[in-house]
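Q: My questions are about this predicted structure, shown below with the sequence.
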Amino acid sequence: MYIPPRYEMTERGEALALMRAYPFAFFVLNGEGAPEAAHLPFLTEEEDGRLYLRAHMARANPLSEALEQGARALVIFQGPHGYISPAWTDDPKMVPTWNYQAVHAYGPVRTIDGKDRCLDLLARMTAQFEEARPDPWRMDGLEPGWKARLLEATAMFEMEVERLEAKTKLSQDKAGERGTAILEGLAREGADPELMAAMRAALKER
């Protein structure tokens, strides 16, 4: 990923926070003749100083075969993003652009085997996405026979992250009144509140 120095997200904790806040990511592997991708929710977990991404996909997905071969993968996390119009400022040199935050994670993938390990991963993933609900759903409610069939039809895997690249392009070069004007333009046109919050923080730091 091309990252000019002013847009580099240098704090590892900030990158991990974005990965956890936007866990639905692009999972990319080299296929036959061309890259192939899947759209999957990921758990971002740290263990003994190492970073792991864990997920699962249907065994019917052709990408699941590559998991068995120890392939190397790229996982792309996309944070808040939005179009930025020059019409919002008085800058005669400004052109249309796109603000965004993203993290790229690279590393080798391997399957997760064993009934207990697979059930534990599913339980952790379910808990992550259910915890904010007033009445969280639990896997304990699944009929045992159906649960066994689901495990057979699911390929679970993990990637140990060897390299992280993180970018936060949020109009850091538009300080003062022009930065304020961009934020006001976004607000008028109903932009993503998360993008606006990230931009406010970035512009305040300048």
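A: Cool, the structure landed.

Q: okay, CA-based contacts and neighbour counts for the rest of this
A: Will do.

Q: any chance you could map the helices in this structure?
A: 12-21, 63-67, 115-130, 144-152, 176-188, 193-205 (DSSP state H).

Q: Deepest in the core, which of these is it.
A: Mean neighbour count, computed with mean count of other Cα atoms under 10 Å, is highest for helix 63-67 among those, reaching a mean of 18.

Q: can you list the residues that contact that one?
A: Residues external to helix 63-67 that are found in contact with it (Cα atoms under 8 Å, 6 or more residues apart in numbering): 29, 31, 36-38, 57-59, 109-111, 155, 157.

Q: same question, stretch 129-139
A: If you take Cα under 8 Å, 6+ apart as the criterion, stretch 129-139 is touched by 123, 126, 127.

Q: same thing but 10 Å
A: Stretch 129-139 is contacted by residues 23, 41, 119, 122, 123, 124, 126, 127, 147 when judged by Cα atoms under 10 Å, 6 or more residues apart in numbering.

Q: What number of residues are in the vicinity of residue 89?
A: 17 (other Cα atoms under 10 Å).

Q: Below is an additional structure, to be compared with the one above:
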Amino acid sequence: MYDLPNHKENNEQVINEFIAKYPFAFLSGCDSENKPVATQIPVFIEEHNGKKILRGHLMKNTDHHKAFVHNENVLVVFTGHHTYVSGTWYTNSHTPSTWNYMSVHVKGTIRFLQDEELIDALRMVSLHFEDYNQQSPTIYDNLPANYTQRLMRMIVAFEIEVKELDTVFKLSQDRDIKSYHNIIDKLKQQGESGQVIATEMEKRAKEVFPDSDQ
């Protein structure tokens, strides 16, 4: 992955909050023929007995399920908002343009769980996305039993033990202060993604330029 020290996020709470905010991740690995496979699913981070784990569920007997049964090593990529940054926004405009974005990469080993744990996973996902509304008809506990019984035959829950976790929060930290604030101003005039990145940059300005009054 893109790997420069000043584009890292080392605050564990910030990383956990990022994963919670953007749980729809790429889960990828390799099958028995070393062909890459990937799927996009919501994945949640937890901590048990001092170890970080990711939890989720996927469809049984798909190419990725079979691949992960064969090879337990997986990569999970969480991505957030991202935006183009024009080189014309820098104090030296004769500079290549770039892209600002935030991403968390997790490497780990996957194991598939039993039906009881699948119920826990389905309950967790449905409650999370229904804002923990116990009255919602679409949460697991309020679905018809004959439907959930059929559903559970088609999916399987998993846990991924986190072995390595790396981040790229590329937010123009390597630019001079004038360019940095001009980029923020320009991004505020963009759509949602640009505005989100601008807000993140504003939050970090004091950290990036600790000796500045701006």
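A: Arrived safely, thanks for sending. Everything numeric in this text was worked out from a predicted model, so none of it was measured.

Q: Could you get me the TM-score between them?
A: Aligned and superposed, the two chains score 0.91 in TM-score terms (TM-score structural alignment, normalised by the length of the first structure); 205 aligned residues with a Cα RMSD of 1.9 Å.

Q: quick revisit: closest to residue 203 of the first structure among the contacts of stretch 129-139 of the first structure?
A: residue 23 (25.4 Å; Cα to Cα).

Q: so the closest one sits right up against residue 79, yeah?
A: Yes. Between residue 23 of the first structure and residue 79 there is a contact under Cα atoms under 10 Å: 9.3 Å.

Q: Ok, which of the helices of the first structure comes nearest residue 163 of the first structure?
A: With Cα to Cα as the yardstick, what comes closest out of these is helix 12-21 (11.1 Å).

Q: before we move on, the earlier item: pipe the helices of the first structure into TSV and attach distance to residue 75 of the first structure per row.
A: Below are the helices of the first structure laid out as TSV (distance: least, Cα to Cα, whole Å):
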stretch	distance to residue 75 of the first structure
helix 12-21	10
helix 63-67	14
helix 115-130	17
helix 144-152	23
helix 176-188	29
helix 193-205	21
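
Q: Which stretch among those helices approaches residue 104 of the first structure most closely?
A: Of these, the one closest to residue 104 of the first structure (Cα to Cα) turns out to be helix 12-21, at 9.5 Å.

Q: if we can go back for a sec, report the two of the contacts of stretch 129-139 of the first structure separated the most.
A: Spatially, the most separated pair among the contacts of stretch 129-139 of the first structure is 23 and 147, at 24.1 Å (Cα to Cα).

Q: By residue count, what's the longest strand in the first structure?
A: When the first structure is parsed with DSSP state E, its longest strand is strand 97-111.

Q: thinking again about what came up before, could you write me a ChimeraX select line covering just the buried ones among the contacts of helix 63-67 of the first structure?
A: The buried residues among the contacts of helix 63-67 of the first structure can be selected in ChimeraX (16 or more other Cα atoms under 10 Å) with this line:
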select :29,37,57,109,110,111,155,157
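
Q: In stretch 133-146 of the second structure, which residues are buried?
A: 139, 140, 141.

Q: The spatially most central residue of the first structure: what's it in contact with?
A: In the first structure, the residue lying closest to the centroid (Cα atoms, centre = their mean) is residue 77, at 2.4 Å. By Cα under 10 Å, 6+ apart, residue 77 of the first structure lies in contact with 15, 18-27, 41-42, 101-105, 166.

Q: one more time with 8 Å, if that's ok
A: 18, 19, 22, 23, 24, 25, 26, 102, 103, 104.

Q: for residue 90 of the second structure, same thing?
A: For residue 90 of the second structure, the contact set (Cα under 8 Å, 6+ apart) comprises 175, 178, 179, 180, 182, 183.

Q: For residue 4 of the second structure, see how far away the equivalent of residue 203 of the first structure over in the second structure is.
A: Alignment note (TM-score structural alignment): residue 203 of the first structure maps to residue 205 of the second structure. Distance of residue 205 of the second structure to residue 4 of the second structure, computed by Cα to Cα, to the nearest Å: 18 Å.
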